[in-house]
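Q: Here's a sequence, model it:
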Amino acid sequence: MHPLQRTIDALAKSHNEAATPTLIAALGTQSIEVFDGVVRALCARRSKAGHLAVLRYWDVLTPSQKLIVEKGRCRMGVALREALLDGDDKLFSAAYEFVEASGDYDLVPTLVMVAEQTCGERADAAVSLTLNLVDQLCRWLAAEREPVLGRDPDTIRYCVLESLERSVERYRQHHRAELLEAFVVLAGPDSKLLRNILETPYHPCHQSIVKSITASISPSMLRLLTTMYAYRDAPPALRNVIAKRTDQPFIDAFLAIPLDSKNTLLHRNLVRTKGIACCEANPAILAQLSDEQQAAAMRMLAASGASDDHKLSLAEILMKHGPVEGRVAACEALRIISGQRANQIALQALQDEAGEVQAAAVRQLRERRIPGAMNKLLELVQSPIEAVSSAARDALWEFMFDNFNARFDLLDESARRDMGVRVALVDRTSVARLTTELANPSRRHRLRAIEMATSMGLLPKISDALIERLQDEDHMVRVAAADALQFCTADDVRNALLAAIGDSSPAVQVAVRNSLRTLGAEIPGGDQPTVIGRVAP
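A: As a prediction, this is how the structure comes out:
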C-alpha cells in the first residue's frame, strides 16, 4: 500500500469541506497509484466540485480508472447534470461518454432537455444518446432481462417515459421528431397518449409520429407496429402505414405475424385494410420474399379487405411461379372467392405436380359447382397421392358408411346399388364396418349387412365373415350367407359351402347347392331341386 493511501482514505471520509480541494490538487500527481486513490476518494465523496474535477480527466483515464468512476455514479448525478447542461465542451463530452458507457437512465431527463435545444452539436448528440438508451431499454424489456444497473426495467421505463411524455407536450417548441420516436417505441401499444395522437389528425405530433412509424426500421418500432396491428384495435393512421410500407425490414416483421383464426382483432384490422402493398401481385417484391413469406403474403391478402381482383392476381402469379407453400396458400385463398376466374385457377391447381396443391383445390371443387365435379372427385379418390385421395374422400362426405347405413332402408334397389358402389369406393372402412355388422347380436343387423355388401359389391372382400355366418345360429342368416357366397370365387369358399351342404335346414341346403352350382363346383349326391315348398328350420 502506498504511504499516502491512509491519508487519501481519511480525506475521502472527512466531513471537512477543505478535503475536496486538497484531493483535487492531488490529481496532478505523477504517481498512478496515488492518482487512482484520489479518483476513488473524490468519487466516494458527495462533492460536485470533486466530481467535475474527475470528469475533466475523463479523456486520459484508463479503462480501469473509468471503471472506478462508474462505480461512483450514484453520487455523481448533480455534477453530470451540470456538465451536460452548462459545462464546457470538455465537460460535456466527458459526461456524454460517461452516460453512454454506464447506461445511467437517471440522466435521460437531462439529455432530453439538452436535445430540445433547437440546434447545435450538443443537441444532436443528446438526441442520439437518448435514442440509444431507449432502444437498449426496449431490448431489455422485450427479453425480460434485468439491466446491468440492477434495477427493474419496468421502473426505469416508467421514469424515462414520464420525461418523454413531457417532451411530447413541448413539441411545438422544440420540433424534435427523434424524441417523438423515442416516446413511441417506449410508450408501447397500450399507451393512451400514443393512441390519442394517432386518432387525432390535428394533434401537433400526429404528422411527425405517422412519418416516424412510416420510415423507421428500428426493431422496437417494427415490434410496436406489428403488435398494435395484430393484438390491438389499430387506429386508422396505423392501418394506413401498414398498407403502404414495402421496405424489407417491415415485410420481414409483418409477414412473421401468426394468422390465427382465433385472433379476432387481427382479422378485424385486416378486413378494415383495403390493400396491403407488400402483399400485392408485384414481381419485384415477391422476388425478395422467401417461400414461407410468399405463402404468408397470400394468406394476409386473402384475409384483408382488398378486392377479389387483387387477391386473384396474386394467386395467379403464385400458381405460375410460386413455391409449393405459395401455391397451396393461393388455392386456399380461392375458397372465399366465386366466379369464373377463381374456378379456372382451381382447375389449374388440379393439374399441379404437387399433391398438396391438388388437395387444396380438391377441397373446394364441389362448392364451386363446376360441371363434372362429382365424377372428377370419384376419380381422384383413387389417386396414388394420399393427400389428394384423402381430400376427395372428405369432399364426398355423403358417401360414407354411416350415412349409407342410415339411409339404406329408405332407398329402392337401384338407388342402393348406385350409392353402395360409391360408398365402397370412398369409405375405406366399409369392409371393416360390414364385418362388424355381420357379428352383431341382432339378426336384423346381420341380414342387413349382407344386403348392404351386395349393393356395395363387396361380397368377395367379406367372404371370410360370410363363411363364419354359415355357422350362424339363425338359419335365415345361414341362408343369406350361403346365397351371397356364390359371388365369391376363392377355394376356401367352395370348401366351406361343401361343408355346409349337410346343414339341418333344407333352405340352407338349397342355398348352398345353388351357390355351388353357380361356382361350377361338383355337388356331392348329384343335383337336387332348387325350389321347395315349405322351409323348416
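Q: For the rest of this, base every contact and every neighbour count on C-alpha atoms.
A: Noted.
Q: Check the gap between Asp9 and Ala19 for me.
A: 11 Å (C-alpha to C-alpha, to the nearest Å).
Q: contacting residues around Asp106?
A: Contact analysis of Asp106 by C-alpha atoms under 8 Å, 6 or more residues apart in numbering lists Gly77, Val160.
Q: start to end distance for stretch 19-33?
A: End-to-end distance (C-alpha to C-alpha), stretch 19-33: 19 Å.
Q: Arg223 versus Asn269, what's the distance?
A: Using C-alpha to C-alpha, Asn269 is found at 17 Å from Arg223.
Q: And the two? Which one has more around it.
A: Asn269 (23 against 19; other C-alpha atoms under 10 Å).
Q: another one to check against the first:
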Amino acid sequence: MEESATEKVGKITGAIRDGILSRNEQIAKNACDAARWIREYDLVLVLVNAALDVSNPQGELAAETVLALCESLCEELATSRDYKRRDPQAARQHVVTALEQVANRFDQHKNKMLLEAFLTLVNRENLILNRILEHPHDPAYAMAMNLLSNSPRPGVMRLLLNYMDVDAPSSIYSILARRSDLTFVRHFLKKFAGGIRPSARSYLKRVESFGWLKDGGKLLAALGDEEQRGAIQLAMDSGMSRLQAFEIIRAVLKGGNAVTRRCAAEHLSGFCGTEANELIVQTLEDEDPGVQSRVAKLLRNHNIPRATAKLLELLDSPLEAVRESARESLSEYTLQPFLTVFDRLDDDSKRERAALVKRVDPDAIAELKLEMRADARSRRRRAVEVALAIQVVPELESEFIRLLSDGDHAVRTAAVSALRCCSSKAARGALREVLADENIGVRQAAEGVAGSGATRKRFAETGGPRSACR
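A: Have a look, this model is predicted:
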C-alpha cells in the first residue's frame, strides 16, 4: 500500500529528530539544516532540550537552529502567504509555549540565543515577558534589556515598537530613546509619520535626547521621506531640546524632498530667534511652491526686517500658491480693513495704504461695487472716496454713472467728482444730464468737471484727464 503524505512527513520528521539528538557532529548539523530548510517548527521543543543539555556537544548548534526557526516563523507571520501545511499562528503558540519555559528558567542556563528566540516571537501581552520587564531583579531582566537594546532581529524590533501603542514600562521607553542602529531608527520614526499616539506622547515629553542624534543629525540624511516626517513629529512632540528640534527642521529643509520640506516648513513657526529668521528667509528661495508658501506666512509674525517689502515682491511670483500666501500675510492691506480706518487716516496715509490695497487685494473692485450699492449713504460715499484713492474709477464707471441718480445729493456730488477720471461717451453723456440736477451743489460739481468751452473742447480732443486718476 502506498504511503500517505502525512506518513511520509512523519518519517522525515522522525529522522530529523533522531539526527538532532545524535552525538555525531555532521549528522546533527545535517538534521538541523534539514529542520531549517523545511521549517519544521514541531521540532523546536526537541531542539530546546538539546540546547539545554549540558552534556550535548551540539548544544550551541541546536540553540542557533531554534533562533533561525523562530525568525522564519516570524517572517511567515508578517507576510500574507498561503500556508497549506500549517497555520503560522498555531505554530507560534506551540513554539512560544516551549520558549516560555526557557525564559522562566533563565537563571539555570543563561542561554542568550534561546531568550532572543523567545523575544522574536512573543507578543507584548505575554505574562512571562511582562513579569521580566517589570522586575529588574528577575534573572532574565538584564539579558532581555540587552537584547531589546541591540538585537537586529525584526521580531525583537517589532516587539519593542509595539509597546509604543500601549502604556509601556519606563524601561521600554529608555531603550527606544537609546537605540541608534539605522534599521531600528527607520522603523521607530515611521511610527510617528502620521502623528504620535496619546499613549506615547506623555512619556516622550519626558525624553530629552535620542541616541540617533548623537552624530549631529547625520543619520537624518540616510532616512526616507516617511522616516523624516516621523523625525519632525518627534522633534515637536518629545522633550528634546529646542536646539536639537531646530536642527532636525533645518536638516530636513536643506536635504529632504519636497513633501518632507513642506512638513518641516509647517513646523518652522514654532521657532524664533536670529537663526530661525535666517532660515525662513533662506527657505523663501526653495524651488517648491508649497515650501515657499508656508514660509511666506511666517515673515511678518517673526518680525523679519523688510517683511512687508518681501511679501510685496512675492505678489509677483509666477506661483499661485506663493502669491496666495503673500496676500494672506498682507490681509490688513485688503479693502475691508482699509474701509474701516479710511476716515481716520491723513491724506498721505490714505495714498500709501491705497497703493498697497490695489496690489494686494484682487477682490477690491468687486467689494467696492457692493459697497457702492449699500443701504447706508455713508458707506456709499466712502466707497466713492476709496475708489478714487485706489484709482479704480474707470473700472467702476458704470457704478459711478448709476450713483448720479442716487437719492442722496452728497453721494451724487461725489460721483460727479469721481467721473472726471472717465472720458468715455457714456460718462460724458451722464455728466451732461446731471447739469439739470435739482441740487445746486450737484449741478455746480458737474459744471466744474465740464469747465469752460475750451476745457470741454480739450476733453473731446484728449479723452479727458484720465491719466491723473490712474
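Q: Need the TM-score between these chains.
A: Overlay of the two chains. TM-score (TM-score structural alignment, normalised by the length of the second structure): 0.76; 451 aligned residues with a C-alpha RMSD of 4.3 Å.
Q: Which residues does the host helix or strand of Thr13 of the second structure contact?
A: Using DSSP states H and E, the element containing Thr13 of the second structure is helix 5-20. For helix 5-20 of the second structure, the surrounding residues in contact (C-alpha under 8 Å, 6+ apart) are 27-32, 34-35, 40, 43, 46-47, 50, 62.
Q: among those residues, which two are most distant?
A: Greatest spatial distance among these (C-alpha to C-alpha): Ile27 and Glu40, at 16.9 Å.
Q: I figured Ile280 of the second structure was touching Leu298, is that so?
A: Yes: between Ile280 of the second structure and Leu298 there is a contact under C-alpha atoms under 8 Å: 7.5 Å.
Q: Looking at the contacts of helix 5-20 of the second structure, which are in helices?
A: Ile27, Ala28, Lys29, Asn30, Ala31, Cys32, Ala34, Ala35, Val46, Leu47, Ala50, Ala62 (DSSP state H).
Q: And the last one, what's its match in the first structure?
A: Okay, so that is Ala62 of the second structure. Using TM-score structural alignment, the equivalent of Ala62 of the second structure in the first structure is Ala126.
Q: Neighbours of its match, how many?
A: 22.
Q: ok, back up a step: just the closest of the contacts of helix 5-20 of the second structure to Leu213 of the second structure, please.
A: Ala62 (39.0 Å).
Q: doesn't Asp53 make contact with that closest one?
A: No: under the criterion of C-alpha under 8 Å, Ala62 of the second structure makes no contact with Asp53, lying 10.0 Å away.
Q: For Lys29 of the second structure, give me its contacts.
A: Applying C-alpha under 8 Å, 6+ apart, one finds that Lys29 of the second structure lies in contact with Ile20, Leu61.
Q: Distance check, it against Asn56 of the second structure.
A: Distance from Lys29 of the second structure to Asn56 of the second structure, by C-alpha to C-alpha: 13 Å.
Q: cool, and Val434 of the second structure?
A: Following C-alpha to C-alpha, the distance that separates Val434 of the second structure from Asn56 of the second structure is 118 Å.
Q: Please apply the same query to Glu352 of the second structure.
A: 94 Å.
Q: Look at these two and report which has more neighbours.
A: Legend: neighbour count by other C-alpha under 10 Å for Glu352 of the second structure and Asn56, higher for Asn56 (16 against 12).
Q: Pull the contacting residues for that one.
A: Counting by C-alpha under 8 Å, 6+ apart, Asn56 of the second structure touches Arg23, Ala50.
Q: Assign it to one of the three secondary structure states.
A: coil (DSSP: H, G, I helix; E, B strand; the rest coil).
Q: Assign a three-state SS to the most centrally placed residue in the first structure, would you?
A: The residue lying closest to the centre of the first structure (C-alpha atoms, centre = their mean) is Pro258, at 2.6 Å. Assigned with three-state DSSP, Pro258 of the first structure falls in the coil class.
Q: Quick one: end-to-end distance for stretch 434-443 of the first structure.
A: Stretch 434-443 of the first structure: ends 14 Å apart by C-alpha to C-alpha.
Q: Centre of the chain to that stretch, how far?
A: 47 Å (C-alpha atoms, centre = their mean, to the nearest Å).
Q: cool, stretch 317-333 of the first structure as well?
A: The answer for stretch 317-333 of the first structure is 18 Å, by C-alpha atoms, centre = their mean.
Q: contacting residues around it?
A: Contact with stretch 317-333 of the first structure is made by 281, 291-292, 294-296, 298-299, 302, 311, 314-316, 345-346, 349, 354, 356-357, 360-361, as judged by C-alpha under 8 Å, 6+ apart.
Q: Report the buried members of those residues.
A: Among the contacts of stretch 317-333 of the first structure, those classed as buried by 16 or more other C-alpha atoms under 10 Å are 281, 291, 294-296, 298-299, 302, 311, 314-316, 345-346, 349, 354, 356-357, 360-361.
Q: Those in helices, which ones?
A: Per DSSP H, those map to helices at 291, 294-296, 298-299, 302, 311, 314-316, 345-346, 349, 356-357, 360-361.
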